[in-house]
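Trainee: Here is a sequence together with a model predicted from it:
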Amino acid sequence: MRNTKVKDLLNSTTTLQEVNTKGWVRTFRNNQFIALNDGSTINNIQCVVDFENTADEILKRITTGAAVSVTGNLVESKGSGQKYEIQVAKLEILGDSDPEKFPMQPKKHSLEFLRENAHLRVRTNAFGAIMRIRSVLSFAVHNYFQQKGFVYVNTPIITGADAEGAGEMFQVTSLPLDNLPKNEEGTIDYKKDFFGKHTNLTVSGQLEGETFAMALGQIYTFGPTFRAENSNTSRHLAEFWMIEPEVAFNDLDDNMDLAEDFIQYVIKYALDNCGDDLKFLEGRLLEEEKSKPQAERSEMTLLERLNFVLENNFKRVSYTEAIDILRESTPNKKKKFNYIINEWGADLQSEHERYLVEKHFKCPVILFDYPANIKAFYMRLNEDGKTVRAMDILFPGIGEIVGGSQREERFDVLVEKMKALGIDEKELSWYLDTRRFGSATHSGFGLGFERLVLFVTGMTNIRDVIPFPRTPGSAEF
């Protein structure tokens, strides 16, 4: 018999004769009522077992985590909370679960405990909801760019280029680490390595993406990126996914328009397609808020925060204006910021970004024209010689969510910036070719996908919005 998803059964418009569904037992109470879930929805379907005519050895095997197949009639539920239930005529145990050893018992678990069991945590309501939302957001990303005529480009994961110039990269080598070959200078001879040169896992697909934008007009990348940053915070991962569009002939204003439109589209798509999961996560967040001191509680619920982004135009503010606002702000004057703003040129922290969004402007904010010395080499230098055409989008509860810029299209200016930073022209000769041959104004931005999922789900630790988090000292599963 054809297996019907739990979601489809619960959304049925009528009772049905002899249906079959398969899933995992969430709870089994009174030797009669199974709460069954198959991952298609956050909601369970109640399956009513005829315990008087079911063998005791079968009833004993209906435990939390067990995989079962149930066949019976879909009837109107006699209990509250759901429209339909299944009156079970036939029950089959597909896979047993040891109730004493199965970690995901139907009780509240700490997030730290669940991270230690990342291979099983998706069986909980919270993580099932998070991963379904993540999947929908991923589809929305592709849907948006495909509808806009962008070309999807798969940029290299292994690269010899460091897009950010930060140097915090994972090295890739096939050389024997216990007997590294040396050259005449006594350093490692990378000519004998697999690629014949020093290579790393990529931190960004941007540089390669630019080369395709200068031929295809508008492209986007969406793939894994890696940072060997030894940071154990709730905002950092060593492996994460990046969305990076690049558009020829777009200036910074065009770039801001694109980023605002894109991010509002994907959030609305999640609201339209993940209603049950978002409502559950909102309720979970509200329960968490109750345990916090009043001063630390969020002023908006999860759904209010998402609609806040959709209903408000993004305020565009120069970095210089933002510094003036922060310098004169009450928390800065009363030294309540952890990082006091004293002068122009400061690198803004999350507390500053959130103040601008949540307290001062009360809407999403796009900051632009940052000091050149705190931004990457490829950003276009302004006429003042001290700022670049950079932009960051700031959201409530999270701070920066998007970073981008108009790229430096002038060959001579770009070369001078590279020299000043000690970036080898020969290593990036292929990148400079985009400025040698038919250079034009172009812009792009990067959005860390996990940061987006974090915002949409209301979670507070980025390790909880990726299936298997990779962090310093941890590469389990």
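Mentor: Done, it's in.
Trainee: hey, let's count contacts and neighbours off CA atoms from now on
Mentor: Will do.
Trainee: quick one, helices of the stretch 101-250 of the chain?
Mentor: Using DSSP state H, counting those that start in this stretch, the helices of the stretch 101-250 of the chain run over residues 111-116, 125-147, 206-216.
Trainee: Going by residue numbers, what spans are helices in the stretch 301-450 of the chain?
Mentor: 302-311, 319-327, 330-333, 350-354, 411-420, 429-436, 449-457.
Trainee: Point out the most buried one among those.
Mentor: helix 449-457 (a mean of 23; mean count of other CA atoms under 10 Å).
Trainee: Which secondary structure elements does it sit against?
Mentor: Contacts defined by 3 or more CA pairs under 8 Å, 6 or more residues apart in numbering; DSSP states H and E place helix 449-457 against helix 125-147, strand 239-248, helix 302-311.
Trainee: do that again at 7 Å, thanks
Mentor: If you count contacts as 3 or more CA pairs under 7 Å, 6 or more residues apart in numbering; DSSP states H and E, helix 449-457 packs onto strand 239-248.
Trainee: Next, the buried residues of the helix or strand that the strand it packs on is followed by.
Mentor: On the C-terminal side of strand 239-248, the nearest following helix or strand under DSSP states H and E is helix 252-273. Within helix 252-273, the residues scored as buried using 16 or more other CA atoms under 10 Å are 252, 255-256, 258-260, 263-271.
Trainee: ok, now stretch 333-343?
Mentor: Phe337, Ile340, Ile341.
Trainee: again with stretch 39-56
Mentor: Result for stretch 39-56 [16+ other CA under 10 Å]: buried residues Gly39, Thr41, Ile42, Asn43, Asn44, Ile45, Gln46, Cys47, Val48, Val49, Asp50.
Trainee: here's the one I want to compare it with:
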Amino acid sequence: MELMKRTKIVDALKKTDFGEDICIKGWVRTRRGNKNVSFIELNDGSSVHNIQIVADNNKLGIEFLKPITTGACIGVTGKLTQSLGKGQSVEIQAEDIVIYGTADPETYPLQKKEHTMEFLREIAHLRPRTNTFGAVFRIRHHMAMAIHTFFHERGFYYFHTPIITGSDCEGAGQLFQVTTLNLSDLPKAENGCIDYSNDFFGKQTGLTVSGQLEGELGALALGAIYTFGPTFRAENSNTPRHLSEFWMIEPEVAFNELEDNMQLAEDFVKYCVRWALDNCKDDLEFLNNRYDAELIDRLKFVVENDFVRLTYTEGIKILEDAMAKGQKFEFPVGWGIDLQSEHERYLVEKHFKKPVILTDYPKDIKAFYMKLNDDGKTVRAMDVLFPKIGEIIGGSQREDNYEKLKARAKEMEVPDK
């Protein structure tokens, strides 16, 4: 058996050379049958779908097959045959089975039943074997491939920025601190603050909240770069919208104006969604059927329609008109506010019913480096608002007038060093 090359289940399910020998390996999802035959559902992580193994109890031995329960790890060689069963096109008539590892059915927690996310958090070492997490991880892999391919095809350079940094990126998020000092005996300076002079870097450092600063330097040398790596935020907020660790994409392009940024963002989102529709069909169908019956239709709608583009001021007017007609919001609406998720989702899901790119925000709610518009009140910022999410991309055209940049930094009390 070990001499035969293993075939992944995702490939075995597509094969049509019935009668040929095949070798597959994986983890048992279920085993059922009668005194004559056993039906084993096997999965190896390459697909959300299992392949059925038909085992002759008399040939292989009932006692030998007994340990093959949910969670067991096995290898199977046999003949690939056309399946007569519903929902499957192929199956394997087992000729030999090797048991690599068993799972006690009394204690193995992933039995054939629904499991809550709360329960799966308690068995984090096993949850990647579930259909839900397997689908998410495979889609995540494809999104990483799509991201790199999109930017590479457009002449961007993949730019690696520091993970340990002394910059808080203008307060983009709370830093997780990194230190080699003895936490039980921290040295203090004369002013009572911690003395970092003898720390590894000689100053206070933390895990990055953004690679933007270094990315801007890269763009001013290479023209167009993108960062794609781990980002950390020490925000103790237990909501689905806040993560302590995630991967963020940050393109930086020299000479881009706001219109260029908007087109890049729209093209990027559509490219990634199209990649998922083309390469993750089975996983998307599983998530569509299990969690969100409108998922695939919504993704198709995104790639088939242009994004709406409107200014912040126009967006506020739409929200105010909606309130005048009886629409209720938890948070107030008025020019100058920082839009909440409920406001963004109203524009996307109820008013326009498609993704929206909102531009030209009030300068007082945006960073000092965003280019000031001629009105002196708004800046050339943009946010992409997405159905079921709200803001999914944020960006801006940078201020290229040094005197204006210094004045805005002073106005917002950004220190020189």
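Mentor: Here it is on my side, so go on. The structure presented is a predicted model; accordingly, all values stated were derived computationally and were not measured.
Trainee: that older thread, out of the buried residues of stretch 39-56 of the first structure, name the ones that lie in strands.
Mentor: Counting by DSSP state E, the part of the buried residues of stretch 39-56 of the first structure found in strands is Ile45, Gln46, Cys47, Val48.
Trainee: isn't Ile392 of the second structure right next to Leu358, touching?
Mentor: No. At 11.6 Å, Ile392 of the second structure does not count as touching Leu358 under the criterion of CA atoms under 7 Å.
Trainee: shared neighbours of these two, anything?
Mentor: Residues touching both Ile392 of the second structure and Leu358 (CA atoms under 7 Å, 6 or more residues apart in numbering): Val384.
Trainee: which of the two has more neighbours?
Mentor: Between Ile392 of the second structure and Leu358, counted using other CA atoms under 10 Å, Leu358 has the larger neighbour count: 24 against 12.
Trainee: Quick one: map Gln146 of the first structure onto the second structure.
Mentor: In the second structure, the residue paired with Gln146 of the first structure according to TM-score structural alignment is His152.
Trainee: what's the burial count for that match?
Mentor: Applying other CA under 10 Å, I find that His152 of the second structure has 14 neighbouring residues.
Trainee: any idea how far it is from Thr227 of the second structure?
Mentor: Computed as CA to CA, to the nearest Å, the His152 of the second structure to Thr227 of the second structure distance reads 12 Å.
Trainee: Kindly report the same for Gly61 of the second structure.
Mentor: Distance from Gly61 of the second structure to Thr227 of the second structure, by CA to CA: 56 Å.
Trainee: again with Ser46 of the second structure
Mentor: Distance from Ser46 of the second structure to Thr227 of the second structure, by CA to CA: 28 Å.
Trainee: Equivalent analysis for Ala409 of the second structure, please.
Mentor: Taking CA to CA, one finds Ala409 of the second structure at 25 Å from Thr227 of the second structure.
Trainee: Repeat that for Glu403 of the second structure.
Mentor: 28 Å.
Trainee: so what corresponds to Ile219 of the first structure in the second structure?
Mentor: By TM-score structural alignment, Ile219 of the first structure lines up with Ile225.
Trainee: and what of Lys101 of the first structure?
Mentor: Match for Lys101 of the first structure (TM-score structural alignment): Thr107.
Trainee: residues near its match, how many?
Mentor: If we define neighbours as other CA under 10 Å, then Thr107 of the second structure has 8 of them.
Trainee: try the one 4 residues further on
Mentor: For Gln111 of the second structure, the tally of surrounding residues (other CA under 10 Å) stands at 15.
Trainee: can you tell me which residues contact the residue nearest to it when sequence neighbours are not counted?
Mentor: Excluding its sequence neighbours, the residue lying closest to Gln111 of the second structure (CA to CA, 6 or more residues apart in numbering) is Thr70, at 6.6 Å. Listed by CA under 7 Å, 6+ apart, the contact partners of Thr70 of the second structure are Val28, Arg29, Thr30, Arg31, Ala103, Pro105, Gln111.
Trainee: what do you get for Phe445 of the first structure?
Mentor: Glu244, Pro245, Val402, Gly403, Gly404, Ser405.
Trainee: which residues sit against stretch 119-128 of the second structure?
Mentor: Residues contacting stretch 119-128 of the second structure (CA under 7 Å, 6+ apart): Phe133, Gly134.
Trainee: In it, which residues are buried?
Mentor: Buried, per 16+ other CA under 10 Å, within stretch 119-128 of the second structure: Leu120, Arg127, Pro128.
Trainee: Where in the first structure does that stretch fall?
Mentor: Going by TM-score structural alignment, stretch 119-128 of the second structure sits over residues 113-122 in the first structure.
Trainee: Next: stretch 260-267 of the second structure.
Mentor: Using TM-score structural alignment, stretch 260-267 of the second structure pairs with 254-261 in the first structure.
Trainee: rewinding a little: max pairwise distance over the ones in strands among the buried residues of stretch 39-56 of the first structure: which two?
Mentor: Farthest pair in these (CA to CA) is Ile45 and Val48. Separation: 9.7 Å.
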